[in-house]
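In: build the 3D model from these lines:
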Amino acid sequence: MKNIIAALFLTASLGNVTQTTAQQKNTNPKLVVGIVVDQMRYDYLTRFYHRYGDGGFKRLLKDGFSLENAHYNYIPTYTAVGHTSIYTGTTPSNHGIIGNHWYDKYAKKSIYCVDDAKQTTVGNSGKGGQKSPYRLVTTTITDQLHLAQNMQGKTIGIAIKDRSAILPAGHTANAAYWFDGGQRGEWISSSYYMKQLPTWAQKFNAAKKADAYLSTPWNTLYDINTYTESIEDDNNFEATFKGEDKPVFPHDIPKLRASNNNYSILKAIPAGNTFTTDFAKAAIIGERLGKSAHTDFLAISYSSTDYVGHQFGVASKETQDTYLRLDRDLESLLKFLDKHVGKGKYTVFLTADHAATQVPSYLQSVKIPGDYISIKKLRNYLDKSTKAQFGSAALIENISNFQVFLDHDELKKNSLKANEVAQFIADEAIRYRGIYKAVTAATLQKTTFTNGILNSLQNGYNQKFSGDVLLIPNPSTISYMKKGTTHGSGYSYDTHVPIIFYGNGIRKGRSKKKYEIIDISPTLANFLQIEFPNGTSGKVIDEVLKR
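Out: A predicted model of the protein is given here:
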């Protein structure tokens, strides 16, 4: 009798598991859309809020779940690293993408994160498609979704920047597309993914939409006098396009395109984001995303915000106008998803790959500390120091991304110990103006920093790829020209970004708790009930999920 009862209980339990699994499949979204806005500070949500329409950022905030205190937890905060960390759920210490470019201490040369000479361009005869994600050493949430569905469903990455399309889409992507500017003006891909562009992509290129977007000047969306959240249009803190006398509206794009590498100027104006949205819509239709029995994933990155931010800075009217226009692009995309995938059938997250500092020269003008540091002068200083101490000015092989790489052959030649030389350089570097902290690789390998900026430095340190000494500049101290701005630090102006979840399976609300960018992928994995990316170090953000 006991055996019969046990058998009935087991049958009922298995039935419940089967029913739960079936319900899970039925409630999973048909499409997940990851949106990364390149160089978006969190305060762009609040600073321009009253100027946004109801269907873009406000729709996501009103009907989604916003994390108001979300940060990057590592250094360096660069584009490739940010996109990779979002989608792998871990930091450079694990996923291996330690910069956009970095010094390869084995090949003894600077390398680019997605360059792959084994691949060929798909879409034209140029070399812009010799790319792949092969330097990425962990899986992504997009990889895990493919694995969980026995390689069913589609994953596609789209961005003007190649690295922003390739790294989020992962190793198993069906496609990644990026924009080839210059004299071409086409969306391209790599032989890593396909042999030729699909018909829909060929038709999109043939339509020459890029020319349409470059046919009119860039003027403000609204009366420029109402852009009171930004500094004066004519100022000394912004860079100009080639051919301009002043960095002011209107920017005569039809006239300027010839002297600004033709189609490449599209990357640096808000129309580049609209152009990206157009291509994403074409991909949704052409690939029938959200129409199969499986969950598809579309990774979109808006790159033009970064180009505008670098050139004009955080406080510029150009940056404000770019976000007001992006708001319209988001509204257009969400309405398109409503129509072609269906309301309640898709899930979106929106975040940024990093933020940015105010232009240091502008900060100086309002009596706030900010400065510039010359890597060339720093290198000369350290070479002279090592010459005086060790008798050689050739002990440093490279300084880049605020990392010092020693020449280990030169060390052996002079019978010097790497750790001793590295510590000496760290001690000397801290004496240099603009350097706030200097830590050796040996220290990072032996010590665990549990909080603060040294914890961020440690999370960005990769024993296999990083340098022998890692430097942290003072706040708002950058290695850059004096007009425009950049990013890369572990300070809040570079780390504080939006994270908004929206759509299928997402609660409405907001949270002031501190979360990290690496929490996005494990949260999605838990929501989709799939395995985490294999290097995951983030946590599930339980409060955003309905189930």
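In: switch to C-alpha atoms for all contacts and neighbour counts from now on
Out: OK.
In: make sure Gln354 is indeed in a helix.
Out: Heads up, residue 354 is His, not Gln. No: judged by DSSP: H, G, I helix; E, B strand; the rest coil, His354 forms no part of a helix; its state is coil.
In: what separates it from Asn73, distance-wise?
Out: 11 Å (Cα to Cα, to the nearest Å).
In: can I assume Ala70 sits in a helix?
Out: No: under three-state DSSP, Ala70 falls outside any helix and is assigned strand.
In: show me what contacts it?
Out: Thr495, His496, Val497, Pro498, Ile499, Lys514, Tyr515, Glu516, Ile517 (Cα atoms under 8 Å, 6 or more residues apart in numbering).
In: this one next, for a side-by-side:
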Amino acid sequence: MRLRAFAAVSALIATPALAADEPAAAAPPRLIVAVSVDQLSADLFAQYRRNFTGGLARLQDGAVFPSAYQGHAATETCPGHSTLLTGVRPGRNGIIANHWFDLSLPRAEKRIYCSEDASDPESGPDKPVVSPRLLKVPTLGEWMKRKWPASRNVAVSGKDRAVAMMGGHKIDQGYWWKGSGFTTYKGAQLSPVVEAENALIAKAIAKGSKAFAAPAWCAPRDRAVRLGKDFEIGQGRFPAPAKDVTAFSRSPRLDAATLSLAGRLVDEMKLGRGDAPDLISVSLSATDYIGHSVGNEGVEMCIQLAELDRGLGAFFARLDKARIDYAVVLTADHGGVDATERLAQQALPRAVRVDPALMPGALGRAIAAELGITGVQPLIYGDGPAGDMYLNRALTPSQKSRALDALVSRLRAHPQVAAAYAAGELAATPMPVGSPQDWNLRDRARASFDPERSGDVVVLLDRAVMPIAVPGKGYTATHGSPWDYDRRVPLMFWRKGINGFEQPAPVETVDIAPTLSALLRLKVPDGSFDGRCLDIDGAAGNTCR
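Out: Coordinates of the predicted model:
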């Protein structure tokens, strides 16, 4: 019986056969709008979806996949965005994390940022020269431009890495927030509409803004939670005092500015009204900034999602007014987990902050003392207590072998570590297949593993272990784990006239690019995607054929 039920569910996703009397599919849309809501987990969407009345409500009338997986273990912003329009997992597209280490770099700083041009002498991981050059595969916008040279590929976001990963190597215009306004790639000029948007932002920041009102349905979330001696979360309303740039950008105002700029670009470039279909990618960053600052279960996040819903509704209405034939996909780059202290109040005993002994520096010192290794500093490179760790290249082969064994052994013995894999183990593991919800931890790690870039050891912390040892203002909660609260995100497709449905069976974010390719009737070479086409609606022009 269970097999028959699974077959029935799978049939809704698989490529259908057209009935003899089925009408021909609609013409491809003229504009694809790809929206990523940074840190919008499937759990968070499910929690609030019944309250939405704007853009998020409209999308629920389309094809809804409430369990879409960022299947890989490294659930960070850059890897997550790298899957959305490439259709390729991080283990093959090369974007294994937000930061990793390249010990062969000629510069003193071996840490590398996922969207930097490390060959530029002006670039560094903290002040990068932004570039998509580390992305190993094309994006949908690039495939479109190969077929239709007149097609425009545009991206806008609160984060440079979202623009680089969704736009790719061949982009017409790309803008992201930096400092107190939007900027663009080195050597490129700001469009007049970007300068106009920045001028409005500057006035708003100089004047300041009142706090947001919380909708009535946010009341159950409106309670204080103390973190440390002098820091509380859970009751914020995002006031923005005059000249406070951080208060502006770490609030719903950032998404509003991003959507405003996206609308201006649609108008200025006449996207969706040319001889070829166009693509605009819009990555909204405020949910992530707020989740990091105060967690995702307080009134702050409730206000943010209400404003997000309203802002998306206004943006879609703007496209409607322009009479553009557009199709929307909305998803997220990853999910997130709430602040440990609030989880602990909810009697979740597993919720703890990470043991500082798991930091790369502490591990390196302990192993050096254990093995009697001197004169090699640091012994271990890493960006934190989870993810990729690299052994110093100054080690002799014998020292490296012993250090690797000691590191894996020490990690696996720690109660906060769910798994630790040596690079050789992951390299010998085939890429996972089948449903991502059934993948084991090794499969999830393998989906993020690139033998050219990944560490000597990959560390996965246990469920509900927060990799931030000490919370502080602006950084109290995070993501990046292999667990479903970080991997599972919503996925929705909408186009005017679509026959809406909801499909509970798990899908992947790498399914987006092949689905949109089918919608556009864009053929790409076999093997270009790791994902598959989802039959979102034959009447909307997508038949997965």
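In: so what number do they get for TM-score?
Out: Taking TM-score structural alignment, normalised by the length of the second structure as the basis, the two superposed chains have a TM-score of 0.84; 495 aligned residues with a Cα RMSD of 2.8 Å.
In: so of the contacts of Ala70 of the first structure, which ones are in helices?
Out: Counting by DSSP state H, the part of these found in helices is Thr495.
In: which one of the contacts of Ala70 of the first structure is nearest to Leu147 of the first structure?
Out: Ile517 (23.0 Å; Cα to Cα).
In: the closest one - how many residues pack around it?
Out: 30 (other Cα atoms under 10 Å).
In: what residue of the second structure takes the place of it?
Out: Under the alignment (TM-score structural alignment), Ile517 of the first structure pairs with Thr509 in the second structure.
In: repeat that for His95 of the first structure.
Out: Using TM-score structural alignment, the equivalent of His95 of the first structure in the second structure is Asn93.
In: any idea how far its match is from Ser36 of the second structure?
Out: Counting by Cα to Cα, the gap from Asn93 of the second structure to Ser36 of the second structure is 19 Å.
In: between the two, who's got more neighbours?
Out: Taking other Cα under 10 Å, Asn93 of the second structure and Ser36 do not tie; Ser36 has more neighbours (25 against 21).
In: wait, is that one part of a helix?
Out: No: judged by three-state DSSP, Ser36 of the second structure forms no part of a helix; its state is strand.
In: that one reaches Thr331, doesn't it?
Out: Yes: the pair Ser36 of the second structure and Thr331 qualifies as a contact (Cα atoms under 8 Å) at a distance of 5.1 Å.
In: sorry, back to before: now the match of His95 of the first structure. Nearest residue, chain neighbours left out?
Out: Lys136 (4.9 Å; Cα to Cα, 6 or more residues apart in numbering).
In: can you get me a residue count around that neighbour?
Out: 17.
In: quick one: it from Ala314 of the second structure, how far?
Out: The gap separating Lys136 of the second structure from Ala314 of the second structure is 36 Å, by Cα to Cα.
In: swap in Gly263 of the second structure?
Out: The gap separating Gly263 of the second structure from Ala314 of the second structure is 10 Å, by Cα to Cα.
In: how about Glu300 of the second structure?
Out: Noted for Glu300 of the second structure: a distance of 21 Å to Ala314 of the second structure, by Cα to Cα.
In: between the two, which one's more packed in?
Out: Comparing Glu300 of the second structure with Ala314 by neighbour count (other Cα under 10 Å), the higher total belongs to Glu300, at 28 against 18.
In: ok, now which ones touch the more buried one?
Out: Gly234, Gln235, Gly236, Arg237, Phe238, Ile290, Val294.
In: so what's Tyr133 of the second structure up against?
Out: Careful, residue 133 of the second structure is Arg and not Tyr. Ser115, Glu116, Asp117, His169.
In: ok, and those in the first structure?
Out: Among the contacts of Arg133 of the second structure, the contacts conserved in the first structure (both residues aligned by TM-score structural alignment, their matches' Cα atoms under 8 Å) are Ser115, Asp117, His169.
In: any chance of these in a markdown table with neighbour count as columns?
Out: Shown next, in a markdown table, are those (neighbours: other Cα atoms under 10 Å):
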| residue | neighbour count |
| --- | --- |
| Ser115 | 25 |
| Asp117 | 20 |
| His169 | 19 |
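In: neighbours around the equivalent of Ser292 of the first structure over in the second structure, how many?
Out: Taking TM-score structural alignment, the alignment pairs Ser292 of the first structure with Gly274 from the second structure. Look at Gly274 of the second structure: counted by other Cα under 10 Å, it has 14 neighbours.
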